[in-house]
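Q: pasting the sequence and the predicted coordinates here, then a few questions.
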Amino acid sequence: MKTSAGQPTAALPAEFDSALERFIEHLASERRQARETCRHYQRDVARLGHYLARNGHNDWSRLISSDLRRYVAELSRAGLGGRSIARHLSAIRRFYDYLVRERQVRDNPALDVRAPKAKRRLPGVADVDQMQHLLDASADDPLEVRDRAMFELLYSSGLRLSELVGLNLSSVDQQAGEVRVLGKGSKERVVPVGRKALMALQDWLGVRQSLGPRDEFALFLSRRGDRLSPRSVQLRLSRWGVIKGADQRLYPHLLRHSFASHLLESSGDLRAVQELLGHADIATTQIYTHLDFQHLAKVYDQSHPRARRRSPGNTSRIADE
């Protein structure tokens, strides 16, 4: 019998189950792994055990790398994506490390087996006109003045959410038009702040003292007067989008993605965008070139006379004329 996800619910053969149970006990007692983590390991390794039993294996030591590659192919055919298969392989790799340590197997067959590459999702991006409409909307109370300053800064400087909430009053140099942020890996970088964002920050600093004590160094404060949490920023941005009439769900990384895509579309300078975003690897930044190409392809489809649809019955692009 199988679950709706295609995983067996029958008990494992005793030869497989006893070793797996000892492994889970090892994770829980020696490694102090959380109960949910242990449950995931048990489920993923048990699925491999059922596969081996169906294919005539009677213990864990019979598994070799080629068997495991065939198992990966079966997971893929069952509809699992690259990330899910990588998680399965991670559990199997760790299980066999344990078996090697316990001298129940000679080597780990999962060491050289890799999951198929997961398809990288393109980030969502708001168009320029919508960003203008949302950021030009009026702020009706001190909290909305704060919100607009935050959202202007996210879009103006391409900040991560963690970078935004980590800002202190001393992080912003209004004279130079710069903000100093602490990014991933505690790497510090200085990025420019646009004119509209500086104006919004000035408006916020004018009312900030009404929310917080003088000895609070955080740039953005909650209603209680302490540093604003990441979750609060997410909720306030979502609320702002609903109130101001956004045509898509707003979240902090959408503003960062929009910053990068709009800047790359205008400048074409991938290295500069990489520096501004604080990416260690330019390959991370290159995803925005795909977004830019999608925009160009859309313009082409709508504008080029040789790309227009000939008739309702022919919906394909005329690519070879």
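A: Arrived safely, thanks for sending.
Q: only C-alpha atoms for contact and neighbour calcs from this point on.
A: Fine.
Q: in which helix or strand does Ala110 reside?
A: Under DSSP states H and E, no helix or strand contains Ala110.
Q: nearest spatial neighbour of it, skipping sequence neighbours?
A: Excluding the flanking residues, the one nearest Ala110 by C-alpha to C-alpha, 6 or more residues apart in numbering is Arg93, at 5.2 Å.
Q: list the contacts for the one you found?
A: Taking C-alpha atoms under 8 Å, 6 or more residues apart in numbering as the contact definition, Arg93 lies against Asn108, Pro109, Ala110, Leu111.
Q: now, of those, which are buried?
A: Among those, those buried by neighbour count (16 or more other C-alpha atoms under 10 Å) are Asn108, Pro109, Ala110.
Q: tally of neighbours for His257?
A: 24 (other C-alpha atoms under 10 Å).
Q: now it. Nearest residue, chain neighbours left out?
A: Using C-alpha to C-alpha, 6+ apart and skipping residues adjacent in sequence, the residue nearest His257 is Val125, 5.9 Å away.
Q: this is the other structure I want to compare:
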Amino acid sequence: MYLNHFVSHCKIEKKLSEKTIEAYTSDLKQFRKYIREEFDIHDFRLIQREHIKKHLVHINKYAPRTVKRKIATLKVFYSHLLYEDCISENPFDKIRINIRVQKSLPSVLSLNEVAAILKKLQSQKLGALKTSMRYRQIVRDIAIVELLFATGIRVSELCFLKRSNIHSDFSTIKILGKGNKERIIPITNGETINALEDYYRLFQEKINQNSFFFINRLNHRISEQSVRHLIKKISQESGIKRGITPHVFRHTFATQLLEANINIRYIQELLGHSSVNITQIYTHVSHQRTSEILKLNHPRNLISHN
């Protein structure tokens, strides 16, 4: 009962993403299973500090990032129970938890890699019959890749984008991001605008019936998984050996703006980050790439040791 109520709260009131809700549900079901099997407790309200401490030992086998997420889920859940007066005190109070997660720099694409992906898609478009479903799909895929790179939006934001949130001349898009925060992102590149216009011309009738901008062959909203599969497939076909996801385009967008000396606060606004501290990770990527460029191209390398 409490789990279902919490999930409904996350969906309806907090409007969290499907991915977040799935993670919350999975973590809480795992926690419930452990508590039932280990202590024969079937009511979340009866769980005490010592039960949670033993659960923390139990999940310590996972990677630190996963453990941190599972703990965060439980904290949010018990804060909700306390707020709803289902419990009189939070069992997480006075439990000290310090989990160090090694920060990894986000993966980014080089401009040559982005160009290779777009070139491959254009090649596939030229090779497809214009009246075929395959041609229509490629035109859609080009629009997706162009928009991901041009705006740095999250894959969920792309999939839930509606025609009504796109300016009539495709010069801006309005995004409803995390925490129901709206942001306007300009689209200034002519190739990106052309790709969106080409896609809309082909799918206009279906889009207007559906309301979502990017649709699948069944004329439903395209799923996040479909976009991930598309990006993985076209990246491999373009000769990129490492794993590429839609989020890599977001990282690339932010890093390229930093390298162009765009103010980090403006990048924060474009990405929809709640804090500039989150955006700061890209400064490390930018500095790392600057070092690599200098190492290869510094003029001191041209001076001999004779």
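A: Structure's in. What do you need? Predicted, not measured: the structure shown is a model, and the values here were computed from it.
Q: before we move on, back to that, I'd guessed the residue nearest to His257 of structure 1 sits against Ser258; true?
A: Yes: using C-alpha atoms under 8 Å, Val125 of structure 1 is in contact with Ser258, at 4.9 Å.
Q: give the equivalent position in structure 2 for the residue nearest to His257 of structure 1.
A: Following TM-score structural alignment, the counterpart assigned to Val125 of structure 1 within structure 2 is Val108.
Q: roughly how far apart are its match and Gln268 of structure 2?
A: Distance check for Val108 of structure 2 against Gln268 of structure 2: by C-alpha to C-alpha, to the nearest Å, it reads 17 Å.
Q: these two: which is more packed in?
A: Val108 (21 against 18).
Q: which SS state does that one fall under?
A: coil (DSSP: H, G, I helix; E, B strand; the rest coil).
Q: show me the helices in the stretch 151-300 of structure 1, by range?
A: Secondary structure of the stretch 151-300 of structure 1 by DSSP state H, counting those that start in this stretch: the helices cover 161-165, 195-208, 230-244, 252-267, 270-277, 282-285, 287-303.
Q: next, format those helices as a markdown table and append distance to Arg103 of structure 1.
A: Formatted as a markdown table, these follow (distance: least, C-alpha to C-alpha, whole Å):
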| stretch | distance to Arg103 of structure 1 |
| --- | --- |
| helix 161-165 | 45 |
| helix 195-208 | 62 |
| helix 230-244 | 47 |
| helix 252-267 | 48 |
| helix 270-277 | 48 |
| helix 282-285 | 41 |
| helix 287-303 | 45 |
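Q: distance of Leu255 of structure 1 relative to Leu164 of structure 1?
A: Noted for Leu255 of structure 1: a distance of 12 Å to Leu164 of structure 1, by C-alpha to C-alpha.
Q: got it, and Glu102 of structure 1?
A: 48 Å.
Q: those two: who's more crowded?
A: Ranked by neighbour count (other C-alpha under 10 Å), Glu102 of structure 1 and Leu164 place Leu164 first, with 25 against 12.
Q: pretty sure the more buried one is touching Tyr155, no?
A: No: Leu164 of structure 1 is beyond contact range of Tyr155, at 11.0 Å (criterion: C-alpha under 8 Å).
Q: residues in contact with the nearest residue to Pro123 of structure 1 once chain neighbours are set aside?
A: Spatial nearest neighbour of Pro123 of structure 1, excluding adjacent residues (C-alpha to C-alpha, 6+ apart): His257 at 6.6 Å. Going by C-alpha under 8 Å, 6+ apart, His257 of structure 1 touches Pro123, Gly124, Val125, Gly158.
Q: then Glu89 of structure 2?
A: Glu89 of structure 2 is in contact with Leu82, counting by C-alpha under 8 Å, 6+ apart.
Q: how about it, secondary structure?
A: Glu89 of structure 2 - assigned by three-state DSSP - is coil.
Q: gap between it and Lys29 of structure 2?
A: For Glu89 of structure 2, the distance to Lys29 of structure 2 - C-alpha to C-alpha - is 22 Å.
Q: cool, and Glu205 of structure 2?
A: 43 Å.
Q: give me the more crowded residue out of these two.
A: More crowded of Glu205 of structure 2 and Lys29, by other C-alpha under 10 Å: Lys29, with 13 against 10.
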